[in-house]
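S.K.: model the structure of this input:
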Amino acid sequence: MPDTNLPPDARLGDAALDRIFRQARTANAWQDRPVPDALLRELYETVALGPTSANQSPGRFVFVRTPEGRAKLLDAVSAGNQEKTRTAPVTVIVAYDPAFYEHLPRLFPHADAKSWFTGKPEFAERSALMNSTLQAAYLIMAARALGLDAGPMGGFDAAKTNELFLAESGWKSTMLINLGYGDHSKTFGRLPRLAFDEAAVLA
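M.R.: As a prediction, this is how the structure comes out:
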């Protein structure tokens, strides 16, 4: 059983923080090295452990890794993202299920959480988008922790992606994330970040 009573100073070591944040970069070029399906399953199972509001878990993930799937996806990807997507071993279509609340009796059984969203499409949509975006961030961090590199992208036609991949499920795409083993010789240097006093307040 995992230790759920870790002391407050049980922080990750520098090597882990470097891998996930400090030294990590967005991957734009890839090694010709496949990602096993078993690792993709482990990745999802890790992402699924991250918290969402009332355990909603609205994120849905399509792991595009076949030549046929990639060729289809490229029709919806912007010109600037074509090459990195064509050569990535896997591209994840991150989406959300607008009817996520149908699963809440099982996922959040100690309250009638389904009723919070039933008949309230705008509220449900906003919650699904917020929490699935949170899960997308978990996916990037989990991928890095499992030894993969990630390249999130917003340059794609969401409506076309929905039509090509999600029409049957009714899910809605929000972003793409390329996954694999990055070619670090082609990685950009880190761009500037805002300082604490520019972006945060101690209230």
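
S.K.: every contact and neighbour count from this point should use C-alpha atoms.
M.R.: Will do.

S.K.: ranges for the helices of this protein?
M.R.: For the chain, applying DSSP state H gives helices covering 14-17, 37-47, 67-74, 82-87, 104-107, 114-117, 121-145, 158-161, 196-199.

S.K.: which of those helices sits closest to Pro98?
M.R.: helix 121-145 (5.9 Å; C-alpha to C-alpha).

S.K.: and that closest one with helix 37-47, angle?
M.R.: Helix 121-145 and helix 37-47 are oriented at 120 degrees to each other (axes from the mean of the first three to the mean of the last three C-alpha atoms, to 10 degrees).

S.K.: how about stretch 155-162: buried residues?
M.R.: Judged by neighbour count using 16 or more other C-alpha atoms under 10 Å, the buried positions of stretch 155-162 are 156-158, 160-162.

S.K.: got it, and stretch 136-145?
M.R.: Buried residues in stretch 136-145, defined by neighbour count with 16+ other C-alpha under 10 Å: 136, 138-145.

S.K.: another one to check against the first:
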Amino acid sequence: MTTGITHPVLDQTGQHLLFSGAHSVRHFSDEPVARGVLERAWELAKWPPTAWNCQPMRVVHVSSPEGKARLLPLVDERNRAKVEQAPVTSILVSDYNYHHDLPELFPRAAGLREMLEEGPAGLRIKHAHFNATLQAGYFMLAARAVGLAVGPMAGFDAEAVTDEFLDPDTMHALVLVNLGYPAPDAAVIRLPRLPEDRVVTWV
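M.R.: Now for the predicted structure:
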């Protein structure tokens, strides 16, 4: 029995752009990234699902010389050249106070905000990290969709970045993402991916 609902499929060009043809980039050109491009990326990134529609990820775009000067000492030495060269380095953040927005974002669950407010803080933080990490993946795909190259990094002092750029009582830096347009030498050899028969089980 069919429902009559059609499910559009992203064409091969789009699939290649987002997945099979995409590479993490370490070298960027000096072409600046317009604010409107980053705004379009967020307009895409905000739509995929999170639990309770909670949307706990926040973004700090670091692009000014002053901002980069604050960030660079907090990045592992092996990553500093990448951050210095990238037009934008985005700090993707987990906001522990995401529950304050739940009456607006998930109104059908009355009392959810109060339950999370009064419950164990560890549960709320764990939930924030999990869903913000999901959103970080969405954000990187969205950046690719608007034509940006992406270079995610975990090599930084997360506590120090949190203290420098955020409210450490309510937020935590999860990952840094360099964004820009690739330099001519940015292409690298594709590393292998595991085949389906080593990853997927059917039950």
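
S.K.: among the buried residues of stretch 136-145 of structure 1, which two are most distant?
M.R.: The most widely separated members of these, counting by C-alpha to C-alpha, are Ala136 and Ala145 (14.3 Å).

S.K.: do me a favour and get the end-to-end distance for stretch 180-193 of structure 2?
M.R.: Start-to-end span of stretch 180-193 of structure 2 (C-alpha to C-alpha, to the nearest Å) is 25 Å.

S.K.: that stretch: how far from the chain's middle?
M.R.: Here the centre of stretch 180-193 of structure 2 is set off from its chain's centre by 19 Å, with C-alpha atoms, centre = their mean, to the nearest Å.

S.K.: then stretch 189-196 of structure 2?
M.R.: Mean-position distance between stretch 189-196 of structure 2 and its chain equals 22 Å (C-alpha atoms, centre = their mean).

S.K.: got a list of contacts for it?
M.R.: Defining contact as C-alpha atoms under 8 Å, 6 or more residues apart in numbering, one finds that stretch 189-196 of structure 2 is touched by His23.

S.K.: ends of that stretch, what's the gap?
M.R.: One end of stretch 189-196 of structure 2 to the other measures 21 Å (C-alpha to C-alpha).

S.K.: repeat that for stretch 81-100 of structure 1.
M.R.: Counting by C-alpha to C-alpha, you get 30 Å between the two ends of stretch 81-100 of structure 1.

S.K.: over to stretch 194-203 of structure 2?
M.R.: End-to-end distance for stretch 194-203 of structure 2: 20 Å, by C-alpha to C-alpha.

S.K.: again with stretch 11-29 of structure 1
M.R.: First-to-last distance for stretch 11-29 of structure 1 - C-alpha to C-alpha - comes to 32 Å.

S.K.: so that stretch matches what in structure 2?
M.R.: Mapping stretch 11-29 of structure 1 onto structure 2 (TM-score structural alignment) gives residues 9-27.

S.K.: neighbouring contacts of the matching stretch?
M.R.: Around stretch 9-27 of structure 2, the neighbours that count as contacts under C-alpha under 8 Å, 6+ apart are 82, 85-86, 141, 144-145, 149-152, 182-183, 185-188, 190.

S.K.: longest strand in structure 2, please.
M.R.: Longest strand in structure 2 by number of residues (criterion: DSSP state E): strand 171-180.

S.K.: and it against structure 1, how far off on average?
M.R.: Mean deviation of strand 171-180 of structure 2 relative to structure 1 after superposition (mean C-alpha distance after the TM-score superposition for structure 1): 0.6 Å.

S.K.: got the angle for that strand vs helix 121-145?
M.R.: Angle between the axes of strand 171-180 of structure 2 and helix 121-145 is 10 degrees (criterion: the same axes, to 10 degrees).
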